[in-house]
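Q: what follows is a predicted protein model with its sequence.
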Amino acid sequence: MEEEFKSPIRSSDLVENMLIRAVLQGEYPPGSELPPERDLAAKLGVGRPTLREVIQRLERDGWFTVRKGQHTLVNDFWREGNLNTLVNIVQSSEEVPEDFIINLLEVRSVLAPAYVKDAVHSCPAKVVAALTEIDELKDAAEVFALFDWQLQIKLVYLAKNPIYRLMLNSFGAIYVQAARRYFMIRENRQLSRQFYQDLLAAAMASDYQKSERVTKEVMEAVLRNYKNQVSRRRMLEEGFDNETMERMGR
């Protein structure tokens, strides 16, 4: 982190990302104070006006509290933040933490049944059109990741509530990144293919209640599978063998 700070930076966006990473990585933990403006600007290699602009911008997103005559306070961003805070985390992270992805999947398991139901209720024919090529879908992680993302985008645009669109649009990069990892496992691709077929049948019958039900079931299964994948990977890193993990149900 120190080496990154010593590099001369002129873009306020880069400075913003580096400050966020410093908070996320614990260099400036919640409850601590940022260094004096002059020192921090020199450390970042930018002018004080640029730094001041960035800190004010991040204050609006819940990262900092600027106090007159005192050092800037680092907030607990999970308490003080907003939707922009989540976008900040995604955009500034080279690799999004798995626990963060799990949290997003938990949110999606609540939202997706609602916007899928809304889409099928409003435009069943367009939902059918979005699913017509599932039989030709190549059995590969990259293909499934991109198809699933494009399908979710189409569904939220067919739903009535524009908030769904704003939320999903904010997480395109992390969605595809996590989906590639998830779809590396063949059983997960099979689960999603079955979901696409079930959703197609529901849309063809204009059965929006069934579409809500099958979406809820698959989202819960995806969340459960992803948690198991993460748990298994961590256990392997800790030295557990496959036989032990199988006995533990991993």
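A: Great, that's in hand.
Q: use CA for all of it now, contacts and neighbours both
A: Noted.
Q: am I right that Pro30 falls within a helix?
A: No: assignment of Pro30 by DSSP: H, G, I helix; E, B strand; the rest coil gives coil, placing it outside any helix.
Q: list the contacts of it.
A: Residues counted as contacts of Pro30 (CA atoms under 8 Å, 6 or more residues apart in numbering) are 23, 73-77.
Q: tell me where this structure has strands.
A: 64-65, 73-74 (DSSP state E).
Q: what segments of this structure are helices?
A: Using DSSP state H, the helices of the chain run over 2-6, 12-24, 37-44, 48-60, 77-80, 83-92, 98-122, 124-130, 141-158, 162-169, 172-182, 186-204, 208-237, 242-247.
Q: against that first model, consider the following:
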Amino acid sequence: MKSTQLLRPAQHTEYQLLTSILNGTHPPGSALPNERSLAMHLGITRPTLREALQRMAREGWITIQHGKATMVNDYALDGGMGMLTTLSAHPEFLPAAYILHFLEVRLVLLPEVAGMAAEKAPETLLRHLSRHEQLNDDKESFAEFDWQLQLLMATHSGNPIFRLIVNDFSQLFKTMAPAYFAMDDARRASTGYYQALSRFITGNDREKVVAIVRSAMRDAMVRWKQMK
């Protein structure tokens, strides 16, 4: 999340309200105070509050009903993929299990996405993978390189929905990746993964591409659990 000093009034209000939901001040199933009281409490105008509430309603955080109290939704049950970006912008409230849930989703999706991309755009993937030898041995370089690889796989899979899904994981990945790649063995394992992936793409072996990506994703899950 951007510094709150840089946000427009409605965005800043939305940030405050989301924080109050995520920290339990206004838990799922509870009613927000009426508009007048809430605006006074936050020190804002009612039009600014309405704009923030409408934005939150569109994303699924709350339900606004004319003549009734505005209710806080259970975002884990009623929310959509777009909420991942918002949740990732509040890492202090992000449940620890969410990282593992993300890794589980990636384990299911990315191997097949990689196989599709390797068939449709092998040169593009190989061009990116060839740069791994010039990577600085630091967490930032590996995190950025790995994220760009996943984006390329999704983009060139032939299915635009995969790219939309991966985009929604962007903030979450950027939250966790530096901690993961701070480990020396994680960077070494990733280097071996990039080398093997390059060989299998060059050999036009889709099954081995899928298998090596699945193995790398599974190893990452194990390593993350050991970190915690």
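A: Sure, I can see it. Bear in mind the structure is a predicted one, so any value in this text is a computation, not a measurement.
Q: TM-score of the superposed pair?
A: The TM-score (TM-score structural alignment, normalised by the length of the second structure) is 0.90; 223 aligned residues with a CA RMSD of 1.9 Å.
Q: redo the strands of the first structure as JSON lines? Include mean neighbour count and distance to Ala159 of the first structure.
A: JSON lines is the format used below for the strands of the first structure (neighbours: other CA atoms under 10 Å; distance: least, CA to CA, whole Å):
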{"stretch": "strand 64-65", "mean neighbour count": "21", "distance to Ala159 of the first structure": "36"}
{"stretch": "strand 73-74", "mean neighbour count": "20", "distance to Ala159 of the first structure": "38"}
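Q: among those, which comes closest to Val46 of the first structure?
A: Val46 of the first structure lies closest to strand 64-65 among those, at 18.8 Å (CA to CA).
Q: contact partners of the closest one?
A: Contacts of strand 64-65 of the first structure (CA under 8 Å, 6+ apart): 55, 58-59, 72-75.
Q: what's the closest of the residues you listed to Lys160 of the first structure?
A: Leu58 (31.4 Å).
Q: give the aligned equivalent of that closest one in the second structure.
A: For Leu58 of the first structure, the aligned residue in the second structure is Met56 (criterion: TM-score structural alignment).
Q: please report how far the nearest residue to its match once chain neighbours are set aside lies from Pro27 of the second structure.
A: Counting by CA to CA, 6 or more residues apart in numbering, Ile62 is the residue found nearest to Met56 of the second structure once chain neighbours are left out, at 6.2 Å. Using CA to CA, to the nearest Å, Ile62 of the second structure is found at 11 Å from Pro27 of the second structure.
Q: now do the shared contacts for these two.
A: With CA under 8 Å, 6+ apart, Ile62 of the second structure and Pro27 have common neighbours Val72.
Q: that older thread, so how far is Arg50 of the second structure from the residue nearest to Met56 of the second structure?
A: For Ile62 of the second structure relative to Arg50 of the second structure (CA to CA), the value is 12 Å.
Q: show me the contacts for the alignment partner in the second structure of Gln177 of the first structure.
A: Counting by TM-score structural alignment, Gln177 of the first structure corresponds to Thr175 in the second structure. When contacts are counted by CA under 8 Å, 6+ apart, Thr175 of the second structure touches 88, 91.
Q: try Phe5 of the first structure
A: By CA under 8 Å, 6+ apart, the neighbours of Phe5 of the first structure are 18, 43-45.
Q: one more time with 10 Å
A: Shown in contact with Phe5 of the first structure (CA atoms under 10 Å, 6 or more residues apart in numbering): 15, 18-19, 22, 40-45.
Q: what about Phe100 of the first structure, distance to Asn228 of the first structure?
A: 15 Å.
Q: same check, this time on Val23 of the first structure
A: For Val23 of the first structure, the distance to Asn228 of the first structure - CA to CA - is 29 Å.
Q: among these two, which residue is more densely surrounded?
A: Per other CA atoms under 10 Å, whichever of Val23 of the first structure and Asn228 has more neighbours is Val23, with 20 against 14.
Q: burial check on the residue nearest to Pro122 of the second structure when sequence neighbours are not counted, number of neighbours?
A: Spatially, and ignoring its direct neighbours in sequence, Pro122 of the second structure is nearest to Ile201 (6.3 Å; CA to CA, 6+ apart). Close neighbours of Ile201 of the second structure, defined as other CA under 10 Å, add up to 23.
Q: what sits against Ile201 of the second structure?
A: 114-115, 117-119, 121-123, 125-126, 207-209.
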